[in-house]
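J.: Here is a sequence with its predicted model. Questions after.
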Amino acid sequence: MSDLGRLVADRYLLVERVGSGGMGTVWRAEDRLLGRHVALKKLHIPPHLQDDEIRTLYERTRREARSAARIAHPNVIVVHDVLDDEGLPCIVMEYIPSLTLSDVLKQRGALPPAEAARVGRAMASALRAAHDAGVLHRDVKPANVLLGEDGRIVLTDFGIAMESGTSSLTKPGELIGSIGYLAPERLRGAHPETGPASDLWALGATLYQAVEGRDPFRRGTAIETAYAIATDSHEPPRNAGELAPVIEGLLVKDPERRMDVHEAERRLADLTGSRTAPTEPATHQARPDDPTLPAPAPAPAPRTERTGSGRRRRTVLWSVLAVALVACLAGGALWWLKTGTERATAQPPATDTTTPSPGPTSTTPPPPVPAGYHLEEADSGLSVPVRDGWKRKTLPGGEVVYIDPSGLVGLRVNVVEFAGTDPVRHWRETEEDQTRRDNPGYERVRMASTTFRGRPAGYWEFTFDGRAREYRAAELAFASSDGTQYVIYLSAPDAQWHEYRPAFETATDGARLTPTP
């Protein structure tokens, strides 16, 4: 019997079915008590589920309501109530006449960059509010973005959200989410319960699809898609315009170097003209656009995963296959993996104790110099791959910089002395007094501890104002086994950062220390 026209909980009259998926149906309902329309989401229970699996689905539905209710934000769906109907949990939410972003892309094709930026800005704002409330969404995708008829943009479906301080509802090795939007760190199997960075990866994949009309990593099968996300580079977006640097920053495979939610929201607001203007006029002195001068560093630019080490690539391959193959072969409602808008769950073998291999150690040789680059040996004893056509210049004090043909991009290699052995601590101690003073418009993108060939290192990324344009810079600081401290640094126009970031990654990945005679 159809539920149309039925009264739920003696209050909500089901008027129209507005959406349906594998695990639930959403109805437009009339709230007879308050005289308003609401959206009522009712859970479906597949007949072959075991009792413990049913209890898990019930708890996920309740957590969806609780997670969304913790977030008070105009770009997040408002939850009114949770109730049981014929033994099944239901969520009562605000009703928003709308289409999903997924439906819009199917019906009308890709969005212009400006419209995609407007959608992205609302999504980033919603995710920032969720993360501030201790909630991870974990299923960001076009199907969960509502585009209201009144222009409002709303992030919905917190059905697999994770709250801080609560226990996980996933089993060891189990992944839940839509395969095309799962971050690489989740697919490698080492971090099934990841942090905010995974939501940001999904935002990047969503924006890519919004402007290109296709998923950035979609392949013929779920297994191939999972492997592509974990190991392959995506084709650069062709239709993104000024949105491209944001998409590239979000689709960085290393979560530690991925653009964070605050920078994403700021940059998307700049693109849409909705960023709040400063209350006081800037008084900074303009800087010349000279890549040889000191420059601030933007949010840590993510390092592209490379295929230089055969051992490392094989490890990632087996890890991804362990996740995806079992997901496709095992039975049961919570052991399936599908493409499209359905959720993906993967269960690796219980006996699999494989963990991803660590990054390059001091004994791991660097990868071969890629085509289009050549090895340059600086006087400091550190050799790095440099793009063909870049000219070397030695600055006063011995610092070496390699400048691209445009004269706007510079790669610097130098021996430095920090106050102590921790570069991140040193940067933080000098950031306000020195960096902000010497770099007008300085804004930190990322500053974090990392490793280089198995040794402690620091990564710093930031933006700053040049004379005619905004710049971004990234810096890797590390020490050799004899205690010598090195810095590899790249600065480039922020608008072209996605074009020049690979030069920094290639230099750091392929750096070679010249043996002491």
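T.: Arrived safely, thanks for sending.
J.: Every contact and neighbour count from this point should use C-alpha atoms.
T.: Will do.
J.: ok now do the residue positioned nearest the centre of the chain, which residues does it touch?
T.: In the chain, the residue lying closest to the centroid (CA atoms, centre = their mean) is Trp201, at 2.5 Å. By CA atoms under 8 Å, 6 or more residues apart in numbering, Trp201 lies in contact with 181-183, 250-252, 258.
J.: which SS class is it?
T.: helix (DSSP: H, G, I helix; E, B strand; the rest coil).
J.: Which members of the contacts of Trp201 are positioned in helices?
T.: Using DSSP state H, the subset of those located in helices is Leu250.
J.: of the contacts of Trp201, closest to Arg118?
T.: Closest approach between these and Arg118, by CA to CA: Leu250, at 16.1 Å.
J.: could you say what helices and strands the helix or strand containing Val104 packs with?
T.: Per DSSP states H and E, Val104 falls inside helix 101-108. Contacts defined by 3 or more CA pairs under 8 Å, 6 or more residues apart in numbering; DSSP states H and E place helix 101-108 against strand 145-148.
J.: Summarise which helices and strands the very next helix or strand once past the strand it packs on is packed against.
T.: Moving toward the C-terminus from strand 145-148, the next helix or strand (DSSP H and E) is strand 153-155. Packing partners of strand 153-155 (3+ CA pairs under 8 Å, 6+ apart): helix 113-132, strand 145-148.
J.: Show residues contacting strand 153-155.
T.: The contact list for strand 153-155 (CA under 8 Å, 6+ apart) reads 74-77, 119, 122-123, 126, 144-148.
J.: change it to 6 Å
T.: For strand 153-155, contacts defined as CA atoms under 6 Å, 6 or more residues apart in numbering pick out 75-76, 145-147.
J.: Tell me the one of these nearest Val104?
T.: Using CA to CA, Leu147 comes nearest to Val104 of those, at 8.6 Å.
J.: mind listing the strands for the stretch 351-500 of the chain?
T.: Here the stretch 351-500 of the chain has its strands, by DSSP state E, counting those that start in this stretch, at 373-377, 382-387, 391-394, 400-403, 410-416, 443-452, 455-465, 470-479, 485-493.
J.: just so I know, which of these lies nearest Val15?
T.: So among these, strand 443-452 is nearest, using CA to CA, at 48.2 Å.
J.: orientation of that closest one relative to strand 470-479 in degrees?
T.: Interaxial angle, strand 443-452 versus strand 470-479 (axes from the mean of the first three to the mean of the last three CA atoms, to 10 degrees): 30 degrees.
J.: hold the first one in mind and look at this next one:
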Amino acid sequence: MSDEGRLIAGRYRLIDRIGRGGMGTVWRAEDEVLSRQIALKRLHVQPHLTDDELATLYERTRREARSAARIAHPNVVVVHDVVDDGGLPCIVMEYVPSTTLGALLKGGEVLAPTEAARVGLGMIAALRAAHAAGVLHRDVKPGNVLLGADGRVVLTDFGIAMTSGTSTLTKTGEIVGSIDYISPERMKGRNSGPAADLWALGATLYQSVEGRPPFRKDTAVETAYAIVVDPLAPMKQAGSLEPLIEMLLAKDPAERPSMEEAERALRVVASEAPTQFHAQPHTEPHAQPPSQPDRQPKRQPKPQPAPTRSLPAQPSAPAPSDNVGGGGRGKRRVLVPGLITVTVAGAAVAVGLYVTSHGDSDTGTHAASASSTPTSTSTSVPVPAGFHLVTDKTLGVSYPVPDGWKRGKATSESVTYTDKTGLAELTIGTVDPAGPNPESHFKNIEANTKLNYPGGRYRKIRMQRTTFQDKAAAVWEFTIKGRARVFRAIDLGFGQEGAKEYDIYLSAPDAQWDTYRPVFNKVKAGFTTD
């Protein structure tokens, strides 16, 4: 006999079944007291369980309700009530018209990295709220991520959540959860904390872009072994999400990023142009020939604002990142302090923009002759031997460039030059409007650089405030270990708050730094602004 139409607890009328799992069924129902639709999760009858096991199951259900009820956040499903139906506990929840991420992926779909990052932002917002309330989810997986019709991302099913100050409901040697998303430390029976939820987030993101869980094998035992021991399989479709996913899936919880670091990295990817990535085998854009095993850290194309689909409200602007991808090809982003406003679910959300070189346009007038005479507020200086003067009317600057260095594509915010080896790079960039001091956006970039270059691969040499041409300035010097060599870079930023900031950036192999560093000095000495 169907339960459809049955009245639960004298007020909840079952309408249709919207989900079913091993332990319970979720119904769409009508609250006849308040005349609203709700979701009702009702446990199945479990005749094979002992009385003690049933008591444990029911207590888990009540804990799910209590755990979720402690969290007030738009990315966490709202729990309204817990009622009894013939001895079985039922949780009355907010009804979210949606599909699950798990159902979407089972249908053979995968998400573009930008969309996966958007979903990840909703998940991490929910987890931050849960952890702040002292609740560990412990069953983060695609099946527990609701994708609302309005773009809302909701984390649900806190059925095995653990609240600080309560006892565990598992037996010795028992692991509760979905095996593909259980962290290595939980798999080994160790105490776990928030980092275990982050590992599950990483596994969910991996499956979202690659179409399969990261360590799945033919049997549960093999999967568990792979989670604890095997290296992560290479990703083909993760794009710029790859470095974050790798860190989230670190075997050692201490090596995983913090919630804040993961959120910043997700914001960077979510803010990139939706058309930039597709579900296809991962290749580096403009792949270099095999004879050039790696490149210097580079700036990337300017991303467009994030799409206006129900991104959860975010408290801060995205932080840019450095990332060495296939073949060691590095990437460098510069955060623009200016913010734009995007309407999301009726609310204004601040989204940071960051700009880089290698855009689609090739703008700017560049004179390859020392006879070019820029209009400048500072005294002209002689062009060094072996250099030629470039006057860039688009950027409003003039500067010397070494003869033989090849100019790359330019945007309205930056232009890049590389030497004949392709391993040394000079970038002239602008940030408009400028913040109070370039050190602030250097620190934003550095935070994500540390995330993308773990294990000591990034090393700061110095970051200090100074002045240049009577304007507030900062110098940041660092090294990054690529796959084939170590690169060294220096960045000078200077400008007036609210006006325009100018950046002079040079990177080159660390082993040849003494050869390339004079280039930076000469460009800096000959740099003039309109």
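T.: Perfect, thanks for sending it. Note that the structure is predicted; figures quoted are calculated from it, not measured.
J.: between the helices and strands packed on strand 153-155 of the first structure, which one is nearest to Phe464 of the first structure?
T.: Relative to Phe464 of the first structure, the nearest member of these by CA to CA is helix 113-132, separated by 21.6 Å.
J.: and the gap between Thr219 of the second structure and Pro113 of the second structure?
T.: Applying CA to CA, to the nearest Å, the value for Thr219 of the second structure to Pro113 of the second structure is 29 Å.
J.: Looking at the two, which is more packed in?
T.: Neighbours were counted for Thr219 of the second structure and for Pro113 using other CA atoms under 10 Å; Pro113 has more, 29 against 9.
J.: how about that one, what's its partner in the first structure?
T.: When the first structure is aligned by TM-score structural alignment, Pro113 of the second structure is paired with Pro113.
J.: Can you report how many residues neighbour the residue lying closest to that match once chain neighbours are set aside?
T.: Using CA to CA, 6 or more residues apart in numbering and skipping the chain neighbours, the partner closest in space to Pro113 of the first structure is Ala240 (5.3 Å). Applying other CA under 10 Å, we find 22 other residues in the vicinity of Ala240 of the first structure.
J.: Give the equivalent position in the second structure for the residue nearest to the centre of the first structure.
T.: Counting by TM-score structural alignment, Trp201 of the first structure lines up with Trp199 in the second structure.
J.: Ok, Glu242 of the first structure next?
T.: Using TM-score structural alignment, the equivalent of Glu242 of the first structure in the second structure is Ser240.
J.: any idea how far its match is from Val269 of the second structure?
T.: Distance, Ser240 of the second structure to Val269 of the second structure, by CA to CA: 6 Å.
J.: Compare these two and say which is more crowded by neighbours.
T.: Val269 (26 against 22).
J.: corresponding residue for that one in the first structure?
T.: Checking TM-score structural alignment: Val269 of the second structure goes with Leu271.
J.: Quick check: closest non-adjacent residue to that match.
T.: Ala117 (6.6 Å).
J.: And the one you found, how far from Thr508 of the first structure?
T.: From Ala117 of the first structure to Thr508 of the first structure the distance is 31 Å (CA to CA).
J.: Comparing these two, which residue is more hemmed in?
T.: Legend: neighbour count by other CA under 10 Å for Ala117 of the first structure and Thr508, higher for Ala117 (26 against 22).
J.: shouldn't Thr99 of the second structure be in contact with Leu147?
T.: Yes - the pair Thr99 of the second structure / Leu147 is scored as a contact, 5.4 Å apart, by CA atoms under 6 Å.
J.: The two: who's more crowded?
T.: The neighbour comparison of Thr99 of the second structure against Leu147 (other CA under 10 Å) goes to Leu147, with 22 against 16.
J.: hmm, back to that, ok so the match of Val269 of the second structure is a helix residue?
T.: Yes - assigned with three-state DSSP, Leu271 of the first structure falls within a helix.
J.: Run a quick neighbour tally on Ser2 of the second structure.
T.: Ser2 of the second structure is flanked by 5 other residues according to other CA under 10 Å.
J.: before we move on, what about Thr529 of the second structure?
T.: 18.
J.: The closest residue to it other than its chain neighbours and Glu501 of the second structure: what is the separation?
T.: Using CA to CA, 6+ apart and skipping the chain neighbours, the partner closest in space to Thr529 of the second structure is Val397 (4.4 Å). Val397 of the second structure sits at a distance of 12 Å from Glu501 of the second structure (criterion: CA to CA).
J.: how close does Arg407 of the second structure sit to Val519 of the second structure?
T.: In terms of CA to CA, Arg407 of the second structure sits 15 Å off from Val519 of the second structure.
J.: Also Ile175 of the second structure?
T.: From Ile175 of the second structure across to Val519 of the second structure, the span is 59 Å (CA to CA).
J.: likewise Pro74 of the second structure?
T.: For Pro74 of the second structure, the distance to Val519 of the second structure equals 52 Å [CA to CA].
J.: same deal with Pro47 of the second structure?
T.: According to CA to CA, Pro47 of the second structure stands 78 Å off from Val519 of the second structure.
J.: what's the answer for Ala203 of the second structure, then?
T.: Ala203 of the second structure is 45 Å from Val519 of the second structure, where distance means CA to CA.
J.: between the two, who's got more neighbours?
T.: Per other CA under 10 Å, whichever of Ala203 of the second structure and Val519 has more neighbours is Ala203, with 26 against 18.
J.: The helix or strand where that one lies vs the first structure, average distance?
T.: Using DSSP H and E, Ala203 of the second structure sits within helix 194-210. When the first structure is overlaid, helix 194-210 of the second structure sits 0.5 Å from its aligned residues on average, using mean CA distance after the TM-score superposition for the first structure.
J.: Quick one: name whatever helix or strand follows that helix.
T.: Past helix 194-210 of the second structure, the next helix or strand by DSSP H and E is helix 220-229.
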